[in-house]
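Undergrad: the following block contains a protein sequence and its predicted model.
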Amino acid sequence: MFLLLAVVMSGAVSRMLPVSVPTPLVQILLGAVIGLSTSYRVELDPELFLLLFLPPLLFLDGWRIPKDELLKDLSTVVELALGLVLLTVIGMGFFIHWMIPAMPLAVAFALAAVVSPTDPIAVSAIAARVPIPKRMMHILEGESLLNDASGLVCLRFAIAAALTGTFSAASAATSFLWVAGIGLAVGIVVTLVVTRIKAWVSRRFGEEPGSQILVSLLIPFGSYLLAEHIHASGILAAVSAGVTMTFAEISRQALATTRMRRNSVWDTIQFALNGIIFVLLGEQLPAILAGAKSTVLLTGHHGPEWLGLYVLAIVAGLALLRFGWVWVSLRLTLLRRRLNSEATLHSPDWRLVAAMSLAGVRGAITLAGVLTIPLTMNDGSPFPARDLAIFLAAGVIIVSLVLASIALPILLNGLTMPAEPSKQAEEDAARVAAAEAAISAIERSQHDLAERDGNADFYAAAGTRVMDLYRERIESRSGSAKASAEARLQDRLERTFRLAGIKAERAAVVEQVRERAIGSATAQKLIRELDLLEARYRI
């Protein structure tokens, strides 16, 4: 209850502060307050933590990420999400082991694996007052979606090496192909089978929104558990299930009511789970800091300030690796485009490279991953340097958030990405096609009703009023560029006026309820209709 209350308060507190503070940092602070002010403690079971938090979050990321934008920059995304992750795990793993000899190499690789994934939600919170260019955000979202999976798969191999004491590159490569390939396949198959069955039941017996929403909630957990049962990657299964869900939903449409309610449910779940992860980090911090003295002794030093130096060194190493990789990736992208075209392409602004580098903020997935490190070895002895790894990962999250919250707004201010082709023509064509289909459907409905009831004039007049709206849309979207621009201006003005009218209607209904001129049931019905209209015009 305290954790959820802290999540609820975090959004309001971050908006109240006079300076822009990312919501995750506020959540960590509130969690620390809970940890210091109550005797209750959350005992985390690593496997249960992994199952409860990661599948729904990764599934939703895969479901909602814009697929066209992801494919447009797929080469850049793959270079960041796979190449950079492998470089980070290997480079930072050896660096951490060299810096902290008391941490076994396998544990150092595990720590490097958990700090490799980035968190676009934290970046969005940081840049709320300085909007990130859309293309840059799409790249960050795609990178996060894939590097979550690749980083956590690397974590799995590192933990296995720590538990068994052996590691074979050839065996790991073969195992990776099985773990990744079968994990992806499980997510796709589970989603397709479940959505097909769901669509068949809905067509035959009708659709119940509550059941449909519950099914969507169960798909990521089912995919994850099935993949783990056959020793594949449950993380990749959840990701592929989310990506597949987009295409499955397009071909098997749910009711409008179901989609609206489902979106609201998933928004709440995403907000709650992400928030709880950061609050949990804050709640665990007092205990972690209390054990800092004993933890730092593992490194061969005595002062706790060494832990802070280790965190800063890891953050600096991550930033340098990411800056170098982003710079090389962008140069290779420009080189490929020069070879494919004769157009002269200018080198990217250094601020773009710096912003992309600092945007690699660590967040929920890093914390979730490090908390899944086992408590004990196979023989029952404590897992080596587990508390140290958790402390360093938590420090990396906090420092990267603070650093990005200070530097990103400065770098993003006035930064522009390369011009993107306008999608207005595509949108206009889709609206015209939809309007023509609507007119045809209304005409068929007119004829059917007239043949059945015989009152053709009445139906013709009613249908004409509706079709006139669609014909007006077709004319405005099919004309010249100037006419289309004027039509869009009229749309914006109409939206403004309708929202003003809806606000006045709602106030009038509320006033009638206060005066007891209407009952609560009638008021709820009217307000729901007004809420749906307002949601439509605020899209």
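TA: Great, that's in hand.
Undergrad: can we go C-alpha only for contacts and neighbour counts from here?
TA: OK.
Undergrad: just give me the residue right at the centre of this protein.
TA: The residue lying closest to the centre of the chain (CA atoms, centre = their mean) is residue 61, at 4.1 Å.
Undergrad: remind me which helix or strand that residue belongs to.
TA: helix 46-64 (DSSP states H and E).
Undergrad: distance of residue 417 relative to residue 350?
TA: 12 Å (CA to CA, to the nearest Å).
Undergrad: scratch that, residue 296
TA: 38 Å.
Undergrad: what does residue 378 give?
TA: Residue 378 is 49 Å from residue 350, by CA to CA.
Undergrad: what do you get for residue 42?
TA: 44 Å.
Undergrad: please apply the same query to residue 299.
TA: 38 Å.
Undergrad: same thing with residue 118?
TA: 21 Å.
Undergrad: and the two? Which one has more around it.
TA: residue 118 (29 against 11; other CA atoms under 10 Å).
Undergrad: and the helix or strand hosting residue 200, which residues are buried?
TA: Residue 200 belongs to helix 169-205 when assigned by DSSP H and E. Neighbour counts over helix 169-205 (16 or more other CA atoms under 10 Å) mark 176, 179-180, 182-192, 194-196, 198-199 as buried.
Undergrad: ditto for stretch 436-450
TA: 436, 438-439, 442, 446, 450.
Undergrad: can you flag which of those belong to helices?
TA: 436, 438-439, 442, 446, 450 (DSSP state H).
Undergrad: dump the residue contacts of residue 347.
TA: The contact partners of residue 347, taken as CA atoms under 8 Å, 6 or more residues apart in numbering, are 331, 334.
Undergrad: relative to residue 133, how far out is it?
TA: 18 Å.
Undergrad: now do residue 238
TA: Taking CA to CA, one finds residue 238 at 28 Å from residue 133.
Undergrad: cool, residue 52 as well?
TA: 33 Å.
Undergrad: and for residue 33?
TA: On the measure of CA to CA, residue 33 and residue 133 end up 35 Å apart.
Undergrad: so for these two, which sits in the more crowded spot?
TA: residue 33 (17 against 13).
Undergrad: what strand or helix carries residue 338?
TA: Per DSSP H and E, the secondary structure element for residue 338 is helix 305-340.
Undergrad: and here is the other one:
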Amino acid sequence: MESVEVVLAMLLAVVASGYLVRMLPFPLPLPLAQIALGALIAGVFEHGMTLQPEIFFLLFLPPLLFLDGWRIPKVGLFRDKNTILELALGLVVFTVVGAGYLIHWLIPSLPIAVAFALAAILAPTDPVAVSAITQRVPAPRRMMHILEGEALLNDATGLVCFRFAVAAALTGHFSLADASLTFVWVALAGVASGIVITVAAAAGQRWLTGRLGEEAGTPILVNLLIPFGAYLVAERLHASGILAAVAAGITMSYVELSGRAHATTRVRRAVVWDTAQFALNGMMFVLLGEQLPDIARGALQATSPDSHLDLWWLAGVALAIAFGLALLRFIWVWVSMRLTILNRRLQGKQVYVPNIRLVIATSLAGVRGAITMAGIMTLPLTLPDGAPFPGRHLAIFLASAVIIVSLVLASVGLPRLLRGLELPEDHSVESEEERARHDAAVAAIAAVEKASHARMATADEAELVNSATEHVLGLYQHRLGGSAAHMDPAKVRYADQTEREFRLTALKAERDTILKLARRGEISDDTARKLLRQIDLVEARYR
């Protein structure tokens, strides 16, 4: 019963954190507020809440990664794919190697495999934490798209590296050839699992709905279960459940373009997912703060008596690791940008030389968060022979401390670096949104006129139909730039019903046009999702 009370207190802390950051006179990142409230809960209940690593991983990671893959703008992802891959793949490997040797050098008593496992789980960044920090000082849109794409892909890369490092710590040996073959299977089977599960779930739901109908909440519940199903199937195949969840999310964004889901379902589903994302991310940071006291005690007790490690020394090590990660990121970003500029000059293309502030901001934006916390908690409790896993408490403490330090550094530095930072403006989003609105309005007008001609019956009805048609067409003609008389109640109801049908017809035409443009790749899925949500809200009102 007490565990249930702790969970409820943690959920209440997530709710309170949202109000707390708005009450304070100074900007405080939401994750830091949640960590502080979690520590307060630990003090009230006098102990931390522990979860089995496998359960912890299953509960938090699949839905968060699924949603990241679903909502990331695909046009921006493919446009900046080279930059994103350099950060998500090259930087991760560079960070694992550099930070792994740095951690082992700082703490020689920590086995090298555990040091590399810690470095691997520190490599992924958290876009949610960065977004929370940059709410009051908005970051350039393209920079945020790159950071989001990096975070989406480096989650999988870092966690796969983490998995191999933990396996080396458990078995005592590491084979590059075996690891390479395993990586190919883990990656391909994981991605395939996510795609197959998502497509199969969507097809099965459509088949059942067409023959048996459905309850209002069924499609939303199915959607919530997809990431867990993809994750579990991939793990059963000894593949990457993380990649499966990401692939399921990306596949879901394309399934969404089929337009088969009802408007009310999409609206409700978006609200449910927003709530789940806020709750899960908040719970992660509250849980981190709630476990900090026990993590610190475990780290101090786990050190050898002759090492003379105390809490301040460990805090200094955490600071050194955090600054080391920032330095490695700065080096990689600076070298990557210089090589990109050189390559564009050799090709005779226009070159934008970034301000050094942008390089530093990109380095500080490598905030560690929910993924790092979830991953480090999955360190095994024991070795195969039953002995305690070496350095587990110490690794968890250092990862937790680095999360906090990176959040503080970003919250202090990013607003100052981003304020007044000028980048070349990208008007592509505005122009494609304007075009989509124009094309949708033209299609809606044509659909309403066609429906109006088909609806004409008696002369009396024709007058009402014309009135409703003119009202609906006026809304769309106003978008293109281009008082009812007293009637008896029956005629008013007929006019309202006719107007409602025409409005729904027009909205359907708008939606079909936007989906068609998105399927052709003429507008981004991010723009399509924004416009579809507006249409869905209007349609939900009429339905």
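TA: Right, received. Where do you want to start? What you see is a predicted model, and the numbers here were worked out from it, not measured in a lab.
Undergrad: can you give me the TM-score here?
TA: Once superposed, the chains reach a TM-score of 0.85 (TM-score structural alignment, normalised by the length of the first structure), with 481 aligned residues with a CA RMSD of 2.1 Å.
Undergrad: need the contact partners of the helix holding residue 61 of the first structure.
TA: 145, 217, 220-221, 224, 234-235, 238-246, 266, 270, 273-274, 365, 368-369, 371-375.
Undergrad: likewise stretch 374-393 of the second structure?
TA: By CA under 8 Å, 6+ apart, stretch 374-393 of the second structure touches 52-54, 56-57, 60-61, 110-111, 114, 118, 121, 159, 166, 170, 284, 295-296, 298-299, 302, 395-396, 399.
Undergrad: just those: which are in helices?
TA: 53-54, 56-57, 60-61, 114, 118, 121, 159, 166, 170, 284, 295-296, 298-299, 302, 395-396, 399.
Undergrad: out of those, which end up buried?
TA: 53, 56-57, 60-61, 114, 118, 121, 159, 166, 170, 284, 295-296, 298-299, 395-396, 399.
Undergrad: mind telling me what element residue 33 of the second structure is part of?
TA: Judged by DSSP H and E, residue 33 of the second structure forms part of helix 30-45.
Undergrad: so which elements touch that helix?
TA: helix 2-23, helix 127-133, helix 263-302, helix 392-418 (3 or more CA pairs under 8 Å, 6 or more residues apart in numbering; DSSP states H and E).
Undergrad: to residue 491 of the second structure, which of the ones you listed lies closest?
TA: helix 263-302 (28.5 Å; CA to CA).
Undergrad: run the chain-centre distance for that closest one.
TA: 13 Å (CA atoms, centre = their mean, to the nearest Å).
Undergrad: and stretch 410-421 of the second structure, by the same measure?
TA: 22 Å.
Undergrad: what of stretch 7-23 of the second structure?
TA: The answer for stretch 7-23 of the second structure is 21 Å, by CA atoms, centre = their mean.
Undergrad: and the contacts of it?
TA: Residues beyond stretch 7-23 of the second structure that count as contacts (CA under 8 Å, 6+ apart) turn out to be 27-30, 33-34, 37-38, 41, 279, 282-283, 286-287.
Undergrad: now swap in stretch 289-304 of the second structure and tell me
TA: 34-42, 47-49, 309-311, 391, 393-397, 400.
Undergrad: mind checking which of the contacts of helix 46-64 of the first structure are in helices?
TA: For the contacts of helix 46-64 of the first structure, the ones inside helices are 145, 217, 220-221, 224, 234-235, 238-246, 266, 270, 273-274, 365, 368-369, with DSSP H as the criterion.
Undergrad: which residue lines up with residue 399 of the first structure in the second structure?
TA: Correspondence of residue 399 of the first structure to the second structure, assessed by TM-score structural alignment: residue 405.
Undergrad: in this structure its match contacts residue 320, no?
TA: No. Using CA atoms under 8 Å, residue 405 of the second structure is not in contact with residue 320; the gap is 10.1 Å.
Undergrad: what about these two, which has more around it?
TA: Per other CA under 10 Å, whichever of residue 405 of the second structure and residue 320 has more neighbours is residue 405, with 20 against 16.
Undergrad: can you tell me how far that one is from residue 490 of the second structure?
TA: 68 Å.
Undergrad: whatever residue of the second structure lines up with residue 137 of the first structure and residue 440 of the second structure, how far apart?
TA: Residue pairing (TM-score structural alignment): residue 137 of the first structure is matched to residue 144 of the second structure. The gap separating residue 144 of the second structure from residue 440 of the second structure is 29 Å, by CA to CA.
Undergrad: more crowded one of the two?
TA: Neighbours per residue, other CA under 10 Å: of residue 144 of the second structure and residue 440, the larger number sits with residue 440, 23 against 19.
Undergrad: that one -> the first structure?
TA: Checking TM-score structural alignment: residue 440 of the second structure goes with residue 434.
Undergrad: quick one on the thing from earlier: quick one: the helix holding residue 33 of the second structure aligns where in the first structure?
TA: Mapped onto the first structure using TM-score structural alignment, helix 30-45 of the second structure covers residues 23-38.
Undergrad: mind listing what's buried in that stretch?
TA: Here stretch 23-38 of the first structure shows 23-36 as buried, counting by 16+ other CA under 10 Å.
Undergrad: number of nearby residues for the residue nearest to residue 45 of the first structure when sequence neighbours are not counted?
TA: Nearest non-adjacent residue to residue 45 of the first structure, counting by CA to CA, 6 or more residues apart in numbering: residue 372, 7.7 Å away. Per other CA under 10 Å, the neighbour tally for residue 372 of the first structure reads 21.
Undergrad: per the alignment, residue 372 of the first structure corresponds to what in the second structure?
TA: By TM-score structural alignment, residue 372 of the first structure lines up with residue 378.
Undergrad: residue 191 of the first structure now?
TA: Per TM-score structural alignment, residue 191 of the first structure is aligned with residue 198.
Undergrad: need the contact list for the closest residue to that match other than its chain neighbours.
TA: Leaving aside its chain neighbours, residue 198 of the second structure sits nearest to residue 248 (5.6 Å; criterion: CA to CA, 6+ apart). Neighbouring residues of residue 248 of the second structure by CA under 8 Å, 6+ apart: 66, 69-70, 191, 193-195, 197-198, 226-227, 230.
Undergrad: columns distance to residue 82 of the second structure on top of the residues you listed, output as JSON lines?
TA: Putting those into JSON lines (distance: CA to CA, whole Å) gives the following:
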{"residue": "66", "distance to residue 82 of the second structure": "22"}
{"residue": "69", "distance to residue 82 of the second structure": "18"}
{"residue": "70", "distance to residue 82 of the second structure": "20"}
{"residue": "191", "distance to residue 82 of the second structure": "20"}
{"residue": "193", "distance to residue 82 of the second structure": "25"}
{"residue": "194", "distance to residue 82 of the second structure": "24"}
{"residue": "195", "distance to residue 82 of the second structure": "23"}
{"residue": "197", "distance to residue 82 of the second structure": "29"}
{"residue": "198", "distance to residue 82 of the second structure": "27"}
{"residue": "226", "distance to residue 82 of the second structure": "30"}
{"residue": "227", "distance to residue 82 of the second structure": "27"}
{"residue": "230", "distance to residue 82 of the second structure": "28"}
